[in-house]
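> got a predicted model here, sequence first, then my questions.
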Amino acid sequence: MSKLKVGIIFGGKSAEHEVSLQSAKNIVEAIDPSKYEVVLIGIDKKGQWQLNDASTFLLNEENPALIRLNASERGVAISPGKDSGQFIATSGSTPMDQLDVVFPIVHGTLGEDGSLQGMLRLANVPYVGPNVLSSAICMDKDIAKKLLSSAGIQTAKGVSFTSNQKEQITFASIEAALGTPVFIKPANMGSSVGVNKAQNEEEFVQAVEEAFLYDHKIIIEEAIVGREIEVAVLGNEEPEASLPGEILPQSEFYSYASKYIDEDGAGLAAPADLTPEQTKAVQESAIAAFQALQCEGLSRVDFFLQPDDTLLVNEINTLPGFTAISMYPKLWEVSGVSYPDLIERLIQLAIERHQRTQGLKSSIN
């Protein structure tokens, strides 16, 4: 049986570029070479697509703080075709061997927000992860919170502002509405990039300025007293939830460095020390949130578990990290699904969804 060609698209013009490089590295190392032929397509920080070799695609690959994409002269473009998109090597405009499925592990904006998914949808190429709509919804924390609320799923109290409302943002009004401390976040960003905790006016003003560096809309949320619980969800029409895990930050909160650079920056209890009733409740809530936002393939659902057992959804991450210390693969590992098996299931879910979509009519004739 011939191997499936799996295109791994990684990197990108996002502040999470380096996280994506780490994720790609771990997927390449975990994927079963007897079943899959990997084609690496890196996107540099200027947005240029390039074809890379698995043995040389990263620089400083063992150092998360210094990891870099190794520049390649072999550019890549995509030309949507009649049946499926054709990837083209730009030097000589040579068609590449057709990819059977794409694993788009581009975190953050222009990768996780529906942009890349829309391009792959237009090109008619199967791809891993949620579709255009759910990717866009989950990337915008403000919209996601509103939809979760309409589905009866609780989230932390918060308010959002766009850049043209900046003059309306005052520490006094926020303190009156949400108390202190508060968290200030870019609405469309992940991996805790641009996120700060503010306890006074000076910290607040600085945090608002930083958040607006990453997005034109920000969210300001109340600080929640509770345990940070995360659940990995896997599946299309009948999703499954992993055993929950608990983040045990060693710093003020679960920062970018704690997630991806400092292996000792946060502890991870996997599975979390929960009662059977708490475990069932958080798994059911994770699937409910996953389905409410119409996710497919995979997502990680993050919660705050309050002392009275109330669950608040913090966010849903539709393309969670696949680094060596990332929660999503770790949670499935403690739930009995190995990293290679997880990659295989994600690929098969992508193909199954594509086949289901292909069965829809595209013409009234």
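On my side now, so go ahead. Numbering: from 1, shown residues only.
> going by C-alpha atoms from here, please, whenever you check contacts or count neighbours.
Will do.
> so residue 7 is in contact with residue 101, correct?
Yes - if you go by Cα atoms under 8 Å, residue 7 and residue 101 touch, sitting 6.3 Å apart.
> residues near residue 119, how many?
15 (other Cα atoms under 10 Å).
> which other helices and strands does the helix or strand containing it contact?
Taking DSSP states H and E as the definition, one finds residue 119 inside helix 115-122. Packing contacts for helix 115-122, counted by 3 or more Cα pairs under 8 Å, 6 or more residues apart in numbering; DSSP states H and E, involve helix 132-139.
> got the angle between the helix it packs on and helix 115-122?
Orientation check (axes from the mean of the first three to the mean of the last three Cα atoms, to 10 degrees): helix 132-139 against helix 115-122 gives 180 degrees.
> give the next helix or strand downstream of helix 132-139.
That would be, after helix 132-139 and using DSSP H and E, helix 141-150.
> quick check: buried residues in that following helix?
141-142, 144-145, 147-148 (16 or more other Cα atoms under 10 Å).
> now the element after that helix, going C-ward?
strand 158-162.
> ok, longest helix in the protein?
helix 339-358 (DSSP state H).
> now do the strands in the stretch 251-365 of the chain.
266-269, 297-305, 311-317 (DSSP state E, counting those that start in this stretch).
> of all the ones you listed, which one is nearest residue 79?
strand 297-305 (25.1 Å; Cα to Cα).
> quick one: the closest one to helix 132-139, angle?
30 degrees.
> for strand 297-305, packing partners?
strand 227-235, helix 276-292, strand 311-317, helix 339-358.
> one more structure, for comparison:
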Amino acid sequence: MIAPKKIFSSFIALALIASPLFAQSPAPAPHDGINVLILGDSLALCGFGKRLDERFRESPSVNATFTYLTCGTNPLSWLKEKPYSNIKTHCGFVSMESLGGGMMREIEDVYGQTRGHTPGSHPVPKLEDLLVTKQPDILVMQTGTNLFDLFPDKRSVNPNRHAAELRNFLVPFINKAVRTPSNLRKIYWVTSPTSGRVSKEIQDFVFEQTRSDVGHVAHVIDSRTLVAYPYHHMEPDKEHFLGADMDQWADKVFDVVERDLSSQPIASLQPLSQTTIAQNSVTEPTPPAEKPKEQTLQVRAKLISKTQPVPVNEFLPYQEFLVGYLYEVTRVIAGEYSENQILVMHPAYIKLEEQRLGRWRIGRTYRLQLHELENTVWKTVKSKDDSGLINLQPYIRVQDEMRHPDHAR
């Protein structure tokens, strides 16, 4: 039997080999024209990012292209604000940067680039720095898949709660993009293709909320209309894929951007930071780090149900995974809590190492010291909850919160 890690290693390696960008030959000579910044998550590492980078580099209208692909990221990961200011990616990183004179610098650290290779840790580049140092005219932001983990049961939507949570991840990014003094003139927001691991209701909700929160600034591209599901070469998580479908997705995104840019010369547009959009940007929600995280909830509670984790190959290339445990509250020791039951997310895997959850036994009562999951870097970690109680705000034990590889110490 092939080990799960090796399956995904081969998967990523094939995606990289399939692209000529990783050859050692120099990049095509730059042309006078626009500077392009591409940001992407693990889906981009499966071929989308390289293909899109290639299309822009080949375009006679492009002067320079800067591409950064980091596994496990969400929009806040690219910002300097806490709790993501020092976050690193541990499951794959690629960068491709124009140097001028037809040269390109590449950094590649992904599963399977050599036999048995596992990626190291890499700081996630920060948008504020990239806008100043690279001075892009356009930004292509591919993201969204990891936001599906705001919905632990993968089926249901609580509109009021989930809209606010999504807004917390989307608005700070778009505000930073338009307020940072730079040459940035256009933003293209590439949403997720169809996912087989969450319901259509969730995917529709995330897309509509994204369009509502960032559509006043960015051209929001619905990737579900660009590539058909199921994919021909799909991972067990029913979300990651590679091959011709990835190329098709990237090519169609490029076509959308190219058509839009051809409708109006980019040089005729003002930098976003100099427009009324920057002056009248959307009111920003309270960042997670500024919420009253010190308000620890302490309860005595009886464990009444446990969610079993999925196999490792169903959440690769990610390295952490949470499961929902449902407790019946018998006493509130400190803090405020009014529900009879409480949902606590426990780490089942950290750095792909299985955690010892056997000591948590149904029917036993435990004293729990908790923080709201929303205020932590665990918020968009892959997770599963079979309780079906989407009205309950998820919590995490304070002790477990500190075990995240990127927990701010």
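Received the coordinates, thanks. None of the values given here were measured: they were computed from a predicted structure.
> can you pull the TM-score for these?
Once the chains are laid over each other, their TM-score by TM-score structural alignment, normalised by the length of the first structure reads 0.27; 163 aligned residues with a Cα RMSD of 6.6 Å.
> picking that back up, can you lay out the strands of the stretch 251-365 of the first structure as JSON lines showing distance to residue 248 of the first structure?
Rendered in JSON lines, the data for these read as follows (distance: least, Cα to Cα, whole Å):
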{"stretch": "strand 266-269", "distance to residue 248 of the first structure": "5"}
{"stretch": "strand 297-305", "distance to residue 248 of the first structure": "12"}
{"stretch": "strand 311-317", "distance to residue 248 of the first structure": "16"}
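> need those strands in a markdown table with distance to residue 94 of the first structure and mean neighbour count, can you?
Converted to a markdown table, those look like this (distance: least, Cα to Cα, whole Å; neighbours: other Cα atoms under 10 Å):
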| stretch | distance to residue 94 of the first structure | mean neighbour count |
| --- | --- | --- |
| strand 266-269 | 47 | 16 |
| strand 297-305 | 32 | 25 |
| strand 311-317 | 36 | 24 |
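> to residue 342 of the first structure, which of those strands lies closest?
strand 297-305 (10.2 Å).
> got the angle between that closest one and strand 227-235?
Using the same axes, to 10 degrees: strand 297-305 of the first structure against strand 227-235 is 160 degrees.
> show the subsequent helix or strand relative to the host helix or strand of residue 210 of the first structure.
For residue 210 of the first structure, the element it lies in under DSSP H and E is helix 201-214. Next in sequence after helix 201-214 of the first structure, counting helices and strands by DSSP H and E, comes strand 217-222.
> for that following strand, packing partners?
strand 158-162, strand 182-186, helix 201-214.
> what about those, which gets the closest to residue 135 of the first structure?
Judging these by Cα to Cα, what sits closest to residue 135 of the first structure is strand 182-186, at 16.4 Å.
> the helix or strand following that closest one - contacts with which helices or strands?
Once strand 182-186 of the first structure ends, the next helix or strand along the chain (criterion: DSSP H and E) is strand 196-198. Using 3+ Cα pairs under 8 Å, 6+ apart, the elements in contact with strand 196-198 of the first structure are strand 182-186, helix 201-214.
> now do 7 Å
strand 182-186 (3 or more Cα pairs under 7 Å, 6 or more residues apart in numbering; DSSP states H and E).
> what angle do the strand it packs on and helix 141-150 make?
Using the same axes, to 10 degrees: strand 182-186 of the first structure against helix 141-150 is 120 degrees.
> give the other helices and strands that strand 182-186 of the first structure contacts.
Strand 182-186 of the first structure packs on strand 196-198, helix 201-214, strand 217-222, going by 3+ Cα pairs under 7 Å, 6+ apart.
> would you turn those into JSON lines with distance to residue 186 of the first structure?
As requested, these are exported to JSON lines (distance: least, Cα to Cα, whole Å):
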{"stretch": "strand 196-198", "distance to residue 186 of the first structure": "10"}
{"stretch": "helix 201-214", "distance to residue 186 of the first structure": "5"}
{"stretch": "strand 217-222", "distance to residue 186 of the first structure": "4"}
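> point out the most buried one among the ones you listed.
strand 217-222 (a mean of 24; mean count of other Cα atoms under 10 Å).
> re the thing from before, and of the helices and strands packed on strand 297-305 of the first structure, who's closest to residue 42 of the first structure?
helix 339-358 (19.0 Å).
> related to what we said a few turns ago, for the helices and strands packed on strand 217-222 of the first structure, which one sits closest to residue 331 of the first structure?
Of those, the one closest to residue 331 of the first structure (Cα to Cα) turns out to be strand 182-186, at 25.8 Å.
> can you state the direction angle for that closest one and helix 201-214?
Going by the same axes, to 10 degrees, strand 182-186 of the first structure makes 20 degrees with helix 201-214.
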